[in-house]
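Student: Below are the sequence and a predicted model; questions follow.
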Amino acid sequence: MGNIWSSPATARMTSWCAPPARGVLSFEITGYSQHRALGAGTFIQSAAMDVGGYRWCIRCYPNGDSRKESKGYVGVYLELLSKKAEVRALYELWLVDQEKGGRCSSLIYSARAPTLFSTRDAAAGGPKVCWGAGWNKLMEWNALEASSSPYLKDDRLVIECHVTVIREPWVVESSSSSSAAAAVEAPRRSLSQDFSKLLETKIGADVTFKVQGQAFAAHTCVLAARSPVFRAQFSGEHGAQQRSVTIQAEDMEPAVFEALLRFVYTDSVSPSMAGLGADEKTEMWERLLVAAVRYDVEGLKLVCERALSEGLDADTVASVLVLAARLNCDVLRDACVEYIAGTCRHRLRDVVASDGYGHLKASYPAVFVDLFEKVARIR
């Protein structure tokens, strides 16, 4: 009898990584002057909040922490409260503009790379404890407490920390073979993938948008859930009967509307940016920002403002500032003013020589007041 050969068992490992978890911690400090009167190194904490399965809070040092170089500054930190935990996270520190009724905030500090937060016990072989991260020089006392400061009004200060928790991959299946029972795999699909498929297949679509002759099928229930403007448009007896909508806006191109729809369904515009050059991406971000403001898609508006803020240069900052002023995008406007105020002399000449500077000077003179005050603080 000849030998019978069977194929070897195949080892298999499956893992998946959940999307980042995001949250915003808001810390309102009333009676700021009384807290400032406390000694250096004394801190106050916000209430705890769960983001990505971990507990976080804001730790504020109104009179500076105990380090000598922190004297004269307010220090703010993001603190990990979960015990024996280790997690990577991105964070941003914002101050709320009190003069605008708390509707606007200014980005003061942004971590450029994920920070490792750890509260593991070093004695047990874990890494050195890093309970939190932040900035010991968030703002000078003189600048924060000046009468022109928009952040401290009626002895009240509001700090926001935007947290993005980077989740680690999760291994759900190690080895398997043909003789073993099939292991149950974790779901590989996410909600955004399902909604992306829904947009692409058009199954159940009940409205068609026409943009410069190009048609886009969509679902009114999804649009209404994501945009107050769409919600108002499709509510009521007349709105519910709409099956075709023609968008007349001259500045709305098919590619821009398609990117808007993609974000509404998936919280992402990455496919719309694929293959575009640097200048084309800037133009697309600008047009998407206009669309986001028009349809009140707040998440897309913030994404566009951040993308344009990160791509500023001497040739474009003036024109971007014009756009920010026209659309009342305070985050982007502050970033442009900060860029111009902090630029070196020869780059400032390039800004003045750019095409957008003349339009800015003629149409939005109030911006120059902000710029003058910012330069004065920096000098």
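Tutor: Now that the structure is in, tell me what you want to look at.

Student: contacts and neighbour counts: CA atoms only from here.
Tutor: Noted.

Student: and Q248, how far is that from C130?
Tutor: As judged by C-alpha to C-alpha, to the nearest Å, Q248 and C130 stand 55 Å apart.

Student: Which residue of the two possesses the greater neighbour count?
Tutor: Taking other C-alpha atoms under 10 Å, Q248 and C130 do not tie; C130 has more neighbours (15 against 10).

Student: if I look at that one, how far off is R306?
Tutor: Taking C-alpha to C-alpha, one finds C130 at 28 Å from R306.

Student: try V256
Tutor: On the measure of C-alpha to C-alpha, V256 and R306 end up 18 Å apart.

Student: Between these two, which is the more surrounded one?
Tutor: When neighbours are counted by other C-alpha under 10 Å, V256 comes out ahead of the other of V256 and R306, with 21 against 15.

Student: And the next helix or strand past the strand or helix carrying L25?
Tutor: Assigned by DSSP states H and E, L25 falls within strand 21-30. Sequence-wise, the next helix or strand downstream of strand 21-30 (DSSP H and E) is helix 32-36.

Student: ok, back up a step: list the buried residues in the strand holding L25.
Tutor: Neighbour-count burial for strand 21-30, counted by 16 or more other C-alpha atoms under 10 Å, picks out 22-27, 29.

Student: can you check stretch 45-59 too?
Tutor: Neighbour count says stretch 45-59 has 45-46, 49, 51-52, 54-59 buried, by 16+ other C-alpha under 10 Å.

Student: swap in stretch 336-350?
Tutor: Here stretch 336-350 shows 336-341, 343, 348 as buried, counting by 16+ other C-alpha under 10 Å.

Student: what do you get for stretch 156-173?
Tutor: Per 16+ other C-alpha under 10 Å, stretch 156-173 contains these buried residues: 157-167, 173.

Student: I'd like those laid out as a markdown table, including secondary structure and distance to N142.
Tutor: A markdown table is the format used below for the buried residues of stretch 156-173 (DSSP: H, G, I helix; E, B strand; the rest coil; distance: C-alpha to C-alpha, whole Å):
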| residue | secondary structure | distance to N142 |
| --- | --- | --- |
| L157 | strand | 14 |
| V158 | strand | 17 |
| I159 | strand | 17 |
| E160 | strand | 21 |
| C161 | strand | 22 |
| H162 | strand | 25 |
| V163 | strand | 28 |
| T164 | strand | 31 |
| V165 | strand | 34 |
| I166 | strand | 36 |
| R167 | coil | 39 |
| E173 | strand | 58 |
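
Student: okay, pairing it with this:
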Amino acid sequence: MLRFIYTDELPPEAAAPATAHDLLVAADLYDLERLRLMCERTLWESVLADGVSAALSVLLRVNGRHSCRQLEDLCVGSVAGAWEAATATDEYRELKASCPALLNDILEKVVVSRRRLGSGPPPPSPPSSEKMSASTYRSSDVWRGMHEFTIFGYSGVRRVHSAAGDFISSGTFEVGGHEWRILYYPSGYDDYQSDNVAALLQLVTGPADVSVTKEVAGTFIIGNHHDNLDDGAMVDFFHDFTDDSLENGSIVELAGVDDVKSMHVGRDDSLTTVVVPPPNIAWHLERLMEAATELGSDVTFLLKEGEDDSGASTLSFHAHSLVLSARAPALLKEAQAQAAATSKKTKKKVLWIEGIKAVVFKSLLHFVYTDELPPLDDLVVRATPGSSSVTPATSWTRMAGEQLAAADRYQLVERMRPMCENLLCEMMTPECAAATLEVARRHRRPELKAFCLDYMSSPGVLRAVVATEGYRELSAEALRDMLDHMAAASPLE
């Protein structure tokens, strides 16, 4: 149970029905709804694997638990669909002796099932012989989602991905409990479609239960063009258009997905599945961060907020050393070193953080607790309240660059740093390209630097970049990189 509390997942040994039942009892005792549903699903999967005797065994285990009505109904329906086999088991005899009321429910299901079939009981047959079975259509649950995928510097990107079959992938997004992504082929899906672009919707994480059927429908929107998607886990779409139809050298794809997930189909129409909600541990940890002062905070970070010390205010951020130890050991190490250097012997550490803006440090703590970055727009608004002469693109680039610096400083390089690099690539414009190149050089990020150089080499972009303030502030090393890249891209005849 503690493993679930820390990870939102079950250990491998919980796949055993006996362990799942024990965890189910604990989940009821401590009101852990997701854990309870996961245990119910494990028990139901044992019924699907082992048949009617397992269904009767589960009924004996969960009898009297009002929170398990869904699982109980599933097992009753399973027994009703194989009544003759059920009556021959030891579990049936035990159920008859200890739970007569539950047995009456099963008998009612048997009557309903046989009336629907319009015949008497099927003749008994050994497990290896063929059986007739009936199935019932059940209305489906539908999840809908929308994902916008923007490709900046499209002409340059298309030149880099000039071979048929080269694709650009969007980030993954979730619809219906599964992850999807868009694959975009600037030069066509294959040699037969090299004159067209191609966009595919790919199912990244498929259904774990093969008895669940899925249908997918949706729409790609590119500019003003609309095309329907066919059914399937991967759906392709082809559309002809010219480069003249692209605005500002970028392309935006809007993918709408209807993920239609049908229920289990079995011999009785009561058969379905135990639906477990998606993990929400990040939400709980975010609540822990926001209420840290009331929920066991033992570390306080102090930062100056303002242009200079005379007019600066002090902001405090509370955290938990256990969370920092697991998620940001470099930050905790810096805090411990500062605490050791002070003479105060108090339980609660109060530490000054310098060289980083308060809004950036708060976003770093948000990542440490939730594994996600807060929306960039919100950070920019907090950092520059009121009117500002700085353009939105410049503000976004500066903020993402400062987050990248924070990720480097505290060694959050596996996830936070790539996320910051992706933000800088997504927001690339001629106005901020040179500044982003300087960020890439300063933090030694070769992939980000290569993206900047490719973007600035795109037709019509370099002239706009040269006119920006960021270009005038480029270091000699960055300028040399630009010249070398342009020389390599356009060799002299």
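Tutor: Structure's in. What do you need? From a predicted model like this one, the values you see are computed outputs, not experimental measurements.

Student: tally of neighbours for the aligned partner of S190 of the first structure in the second structure?
Tutor: Using TM-score structural alignment as the criterion, S190 of the first structure maps onto N280 of the second structure. Neighbour count of N280 of the second structure, defined by other C-alpha under 10 Å: 12.

Student: Ok, G75 of the first structure next?
Tutor: Using other C-alpha under 10 Å, the number of residues around G75 of the first structure comes to 23.

Student: so it, which of the three states?
Tutor: strand (DSSP: H, G, I helix; E, B strand; the rest coil).

Student: On the three-state scheme, the spatially closest residue to it that is not a sequence neighbour is what?
Tutor: Closest residue to G75 of the first structure apart from its sequence neighbours, by C-alpha to C-alpha, 6 or more residues apart in numbering: N136 at 4.1 Å. Under three-state DSSP, N136 of the first structure falls in the strand class.

Student: V245 of the first structure too?
Tutor: Going by three-state DSSP: V245 of the first structure is strand.

Student: residues touching the counterpart of V299 of the second structure in the first structure, list them.
Tutor: Correspondence of V299 of the second structure to the first structure, assessed by TM-score structural alignment: V207. Residues near V207 of the first structure by C-alpha atoms under 8 Å, 6 or more residues apart in numbering: 217-220, 242-245.

Student: Reformat those residues as a markdown table; add distance to A291 of the first structure and neighbour count.
Tutor: Output for the contacts of V207 of the first structure, formatted as a markdown table (distance: C-alpha to C-alpha, whole Å; neighbours: other C-alpha atoms under 10 Å):
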| residue | distance to A291 of the first structure | neighbour count |
| --- | --- | --- |
| A217 | 18 | 20 |
| A218 | 17 | 21 |
| H219 | 18 | 17 |
| T220 | 18 | 22 |
| Q242 | 21 | 15 |
| R243 | 21 | 14 |
| S244 | 19 | 14 |
| V245 | 16 | 13 |
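
Student: With distance to L90 of the first structure as extra columns, can I get the residues you listed in TSV?
Tutor: Formatted as TSV, the contacts of V207 of the first structure follow (distance: C-alpha to C-alpha, whole Å):
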residue	distance to L90 of the first structure
A217	36
A218	34
H219	34
T220	34
Q242	43
R243	43
S244	42
V245	40
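
Student: Going by distance to Y73 of the first structure, which of the residues you listed wins?
Tutor: Nearest to Y73 of the first structure out of the contacts of V207 of the first structure is T220 (C-alpha to C-alpha; 50.1 Å).

Student: I'd say the closest one and G204 touch.
Tutor: No - applying C-alpha atoms under 8 Å, one finds T220 of the first structure not in contact with G204, separated by 10.0 Å.

Student: Report the distance from the lengthiest helix in the first structure to the chain centre.
Tutor: Ranked by number of residues, the top helix in the first structure under DSSP state H is helix 278-294. Centroid displacement of helix 278-294 of the first structure relative to its chain, using C-alpha atoms, centre = their mean, to the nearest Å, is 16 Å.

Student: other SSEs contacting it?
Tutor: helix 254-266, helix 298-310, helix 317-327 (3 or more C-alpha pairs under 8 Å, 6 or more residues apart in numbering; DSSP states H and E).

Student: I'd like to know how far A217 of the second structure sits from D258 of the second structure.
Tutor: In terms of C-alpha to C-alpha, A217 of the second structure sits 5 Å off from D258 of the second structure.

Student: now swap in L424 of the second structure and tell me
Tutor: L424 of the second structure is 30 Å from D258 of the second structure, by C-alpha to C-alpha.

Student: Same question for G355 of the second structure.
Tutor: 47 Å.

Student: Show the contacting residues for whichever residue in the first structure pairs up with V466 of the second structure.
Tutor: Aligning on TM-score structural alignment places V466 of the second structure opposite V352 in the first structure. For V352 of the first structure, the contacting residues are G358, by C-alpha under 8 Å, 6+ apart.

Student: Equivalent analysis for W56 of the first structure, please.
Tutor: W56 of the first structure sits next to 48-50, 78-82 when contact means C-alpha under 8 Å, 6+ apart.

Student: could those residues go into a markdown table alongside secondary structure and distance to F117 of the first structure?
Tutor: Formatted as a markdown table, the contacts of W56 of the first structure follow (three-state DSSP; distance: C-alpha to C-alpha, whole Å):
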| residue | secondary structure | distance to F117 of the first structure |
| --- | --- | --- |
| A48 | coil | 16 |
| M49 | strand | 16 |
| D50 | strand | 15 |
| L78 | strand | 10 |
| E79 | strand | 8 |
| L80 | strand | 7 |
| L81 | coil | 10 |
| S82 | coil | 10 |
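
Student: just curious, which of the residues you listed is nearest to L107 of the first structure?
Tutor: L78 (14.9 Å).

Student: how near is the nearest residue to I222 of the second structure once chain neighbours are set aside to W143 of the second structure?
Tutor: Taking C-alpha to C-alpha, 6+ apart, and ignoring the residues beside it in sequence, I222 of the second structure has E253 as its nearest neighbour in space, at 5.1 Å. According to C-alpha to C-alpha, E253 of the second structure stands 20 Å off from W143 of the second structure.
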